[in-house]
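Student: generate a structure from the sequence data that follows.
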Amino acid sequence: MSQLKEAILSTVAKGDKAFVPYIMAGDGGLDKVQPTILKLQELGVTAIEVGIPFTDPVADGPTIELAGERALAEGTTLRKVLETLTSFADEISIPLVAMTYLNPILAYGIGEFARDAYAAGIRGVIIPDMPLEECEIVHPALKEAGIDLVQLVSLTSTPERIERLTKMSEGFIYAVTVNGITGARQSFASELDEHFKKLRNYNDTPILAGFGISTPEHVKNFALVCDGVIVGSKIVDSLAKDDWATIEELVKASKLAAVK
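Tutor: The predicted model follows:
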């Protein structure tokens, strides 16, 4: 079992639900990465999704897109992010998941990226602009390095595609809870419960809900029907405001979510 999958399942086995915050590496400067990750780790998160800024972020909503622009303005690159993470990797005790687009990986060199990412503490990779049919471009190198390739599974995909994505996803299944880009929302599709039930039919890979989750109530509600949540825009916004109280409330909700 991979380190990422094991971390999620062990959290669920304790009666909690997985909580995975998203941060944009380089937003506010790369010197913020270490204290932010260590603080989140201290709060008891299950894993951390580390966003890599990109010039054409097709899956990102306004909050994360702006954070990416700020990070790019600071000179943030994929290589610099991995170097930063590697510099304190011995202090990180939870899995990191890189959210990056395909071009930076290709420019880096797939094999070199996989090796450097593992050394930096990366145990999972999400590539939102990589078609399912092109996964073999990166999967062999990631697998050899010990890194999971996590798939995004959307409500709008065909049943056949959902089955393929679910069976291929490693570490966890990233269940997209809204139609469209990331960003905080007030409501979600009514068919989500049924969607999660279908995903469970294909394998035992943990299911994490993401996109639009922004309140403790969202965290509790989603965690009742899946194994945990990913919170992006709200975390990014709170970090920009140095609002750790809001982040703590979100994490706390995942600890209470298993109690109906």
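Student: all contacts plus neighbour counts: C-alpha atoms, from now on.
Tutor: Noted.
Student: in stretch 148-168, what's buried?
Tutor: For stretch 148-168, the neighbour count (16 or more other C-alpha atoms under 10 Å) marks 148-155, 162-163, 165-168 as buried.
Student: again with stretch 1-15
Tutor: Gln3, Leu4, Lys5, Ala7, Ile8, Leu9, Thr11, Val12.
Student: now the strands: where do they sit in the stretch 1-150 of the chain?
Tutor: All strands of the stretch 1-150 of the chain, identified by DSSP state E, counting those that start in this stretch, fall at 18-24, 48-51, 96-99, 122-126, 148-154.
Student: and these: which comes nearest Ala245?
Tutor: Nearest to Ala245, of all the strands of the stretch 1-150 of the chain, is strand 18-24, at 14.2 Å by C-alpha to C-alpha.
Student: what comes into contact with the closest one?
Tutor: Here strand 18-24 makes contact (C-alpha atoms under 8 Å, 6 or more residues apart in numbering) with 8, 11-12, 45-53, 64, 67-68, 71, 208, 227-233, 235-236, 251, 254.
Student: please redo it, this time with the cut-off set to 7 Å
Tutor: With contact meaning C-alpha atoms under 7 Å, 6 or more residues apart in numbering, strand 18-24 is reached by 8, 11-12, 45-53, 67-68, 227-232, 235-236, 251, 254.
Student: try stretch 211-224
Tutor: 17, 176-178, 182-185, 209, 229, 231, 234, 249-250, 253-254, 257-258.
Student: one more time with 6 Å, if that's ok
Tutor: Applying C-alpha atoms under 6 Å, 6 or more residues apart in numbering, the external contacts of stretch 211-224 come out as Val176, Thr177, Thr182, Gly183, Ala184, Arg185, Val231, Lys234, Leu250, Ala253, Ala257.
Student: let's compare: structure for the following, please.
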Amino acid sequence: MTRIADTFSRLKQTGEKAFIPFLTAGDPSIAITEELIVELDRAGADIIEIGVPYSDPLADGPTIQAGSLRALRNGTRMPDVFELVRRVRPKVGASLVLFTYANPVFQWGVSSFFQAAKEAGANGVIIPDLPLEESEEALACGRATGVDLIPLVSTTSQERITKIAAAGQGFIYCVAALGVTGVRESLSDGLAEFVASVQAQTSLPVVVGFGVGKPEQAATIGQFADGVVVGSAIVQRSAAIADALAAGDAVGVEERKRELIEFAASLKAPLYPHKQST
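Tutor: Prediction:
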């Protein structure tokens, strides 16, 4: 059993749904990213997605694109991300998932990338622009290393959903909204039915992301999915930390970090029914 499978097994026993926040490594600095990962773990994060900064993040909207640009300007590169995971792994109980793109993985070498991820302590990888038809090597490397290759599923044919679900590792990531990442005011119509159609094809947990940014949205998704991914709404708060850091406002940096963690805790709360009733 992989660490991610273990995470969902534990959550199922307690009736919780997974809270999966996203941070871009190096935004606003590697040191602050490390602090935030530790604090997110303490705030109840079950799985933490760590974005590898990339100059052409096709699946990401302007908020996460800006976070990647800040991180790249800080000099953050793939080896820095692996080293970040290596340092933080002993400090947190959450599973750690790298979010990257096909080009950097192929440049590194697929087998070498998965081996490096394993040695650093990563538990999963998401490569949103790697289609199923081109994922055979990565899936094999995931099986060999125990670093799950987590597939994304958006609205498509039932036949394709079946194929993606059958090949999936770790969990299935359902895209809640068409287009790129970014906070939406409301959830898409038919989202629950879409998730149910995926759940019918797999025994893996099914989580929902893209556009989720409010506790009430997390609560709604928690009624029919196994977990919730929140990215842009958290990266927005990373941007506020970056602004305070650039202004030399040390007090503001600490205040913005605290606001980010408090916001994260507010998203986890509705996914933990036992905590609400105590």
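Student: please state their TM-score.
Tutor: Once superposed, the chains reach a TM-score of 0.94 (TM-score structural alignment, normalised by the length of structure 1), with 259 aligned residues with a C-alpha RMSD of 1.7 Å.
Student: on that earlier part again, show me the contacts of stretch 211-224 of structure 1 that map onto helices.
Tutor: Within the contacts of stretch 211-224 of structure 1, residues falling in helices by DSSP state H are Lys234, Leu250, Ala253.
Student: how about the last one, what's its match in structure 2?
Tutor: Residue correspondence to structure 2 (TM-score structural alignment): Ala253 of structure 1 is matched to Pro270.
Student: where does the nearest residue in space to that match that is not next to it in sequence sit: helix, strand or coil?
Tutor: In space, and not counting its chain neighbours, Pro270 of structure 2 is closest to Ala219: 5.1 Å by C-alpha to C-alpha, 6 or more residues apart in numbering. Secondary structure, DSSP: H, G, I helix; E, B strand; the rest coil: Ala219 of structure 2 is helix.
Student: where's Ala219 of structure 2 relative to Val230 of structure 2, distance?
Tutor: 13 Å (C-alpha to C-alpha, to the nearest Å).
Student: mind checking which of those two has more residues around it?
Tutor: Val230 (27 against 20; other C-alpha atoms under 10 Å).
Student: show me what that one aligns to in structure 1.
Tutor: Aligned partner of Val230 of structure 2 by TM-score structural alignment: Val231.
Student: the closest residue to that match other than its chain neighbours - how many residues pack around it?
Tutor: Of all residues not flanking Val231 of structure 1 in the chain, Pro21 sits nearest, at 5.0 Å (C-alpha to C-alpha, 6+ apart). Neighbour count for Pro21 of structure 1, taken as other C-alpha under 10 Å: 25.
Student: for Glu91 of structure 1, same thing?
Tutor: Glu91 of structure 1: 14 neighbours (other C-alpha under 10 Å).
Student: how about it: what's its closest non-neighbour residue?
Tutor: Computed as C-alpha to C-alpha, 6+ apart, the closest residue to Glu91 of structure 1 that is not its neighbour in sequence is Leu38, at 7.7 Å.
Student: that older thread, kindly reformat the buried residues of stretch 148-168 of structure 1 as JSON lines containing distance to Phe88 of structure 1.
Tutor: Shown next, in JSON lines, are the buried residues of stretch 148-168 of structure 1 (distance: C-alpha to C-alpha, whole Å):
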{"residue": "Asp148", "distance to Phe88 of structure 1": "21"}
{"residue": "Leu149", "distance to Phe88 of structure 1": "23"}
{"residue": "Val150", "distance to Phe88 of structure 1": "24"}
{"residue": "Gln151", "distance to Phe88 of structure 1": "28"}
{"residue": "Leu152", "distance to Phe88 of structure 1": "29"}
{"residue": "Val153", "distance to Phe88 of structure 1": "32"}
{"residue": "Ser154", "distance to Phe88 of structure 1": "35"}
{"residue": "Leu155", "distance to Phe88 of structure 1": "38"}
{"residue": "Ile162", "distance to Phe88 of structure 1": "37"}
{"residue": "Glu163", "distance to Phe88 of structure 1": "38"}
{"residue": "Leu165", "distance to Phe88 of structure 1": "33"}
{"residue": "Thr166", "distance to Phe88 of structure 1": "33"}
{"residue": "Lys167", "distance to Phe88 of structure 1": "34"}
{"residue": "Met168", "distance to Phe88 of structure 1": "31"}
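Student: for the residues you listed, which one is nearest Glu133 of structure 1?
Tutor: Of all the buried residues of stretch 148-168 of structure 1, Leu165 has the smallest distance to Glu133 of structure 1: 10.3 Å, by C-alpha to C-alpha.
Student: the helix or strand encompassing the closest one vs structure 2, average offset?
Tutor: If you go by DSSP states H and E, Leu165 of structure 1 is part of helix 159-168. Following the fit onto structure 2, the mean deviation recorded for helix 159-168 of structure 1 is 1.1 Å by mean C-alpha distance after the TM-score superposition for structure 1.
Student: what residues are up against the most centrally placed residue in structure 2?
Tutor: Centroid-nearest residue in structure 2: Glu49, 3.1 Å away (criterion: C-alpha atoms, centre = their mean). Counting by C-alpha under 6 Å, 6+ apart, Glu49 of structure 2 touches Phe22, Val97, Leu98.
Student: my guess is Lys17 of structure 2 meets Ala225, correct?
Tutor: No - counting by C-alpha atoms under 6 Å, Lys17 of structure 2 stays clear of Ala225, with 7.7 Å between them.
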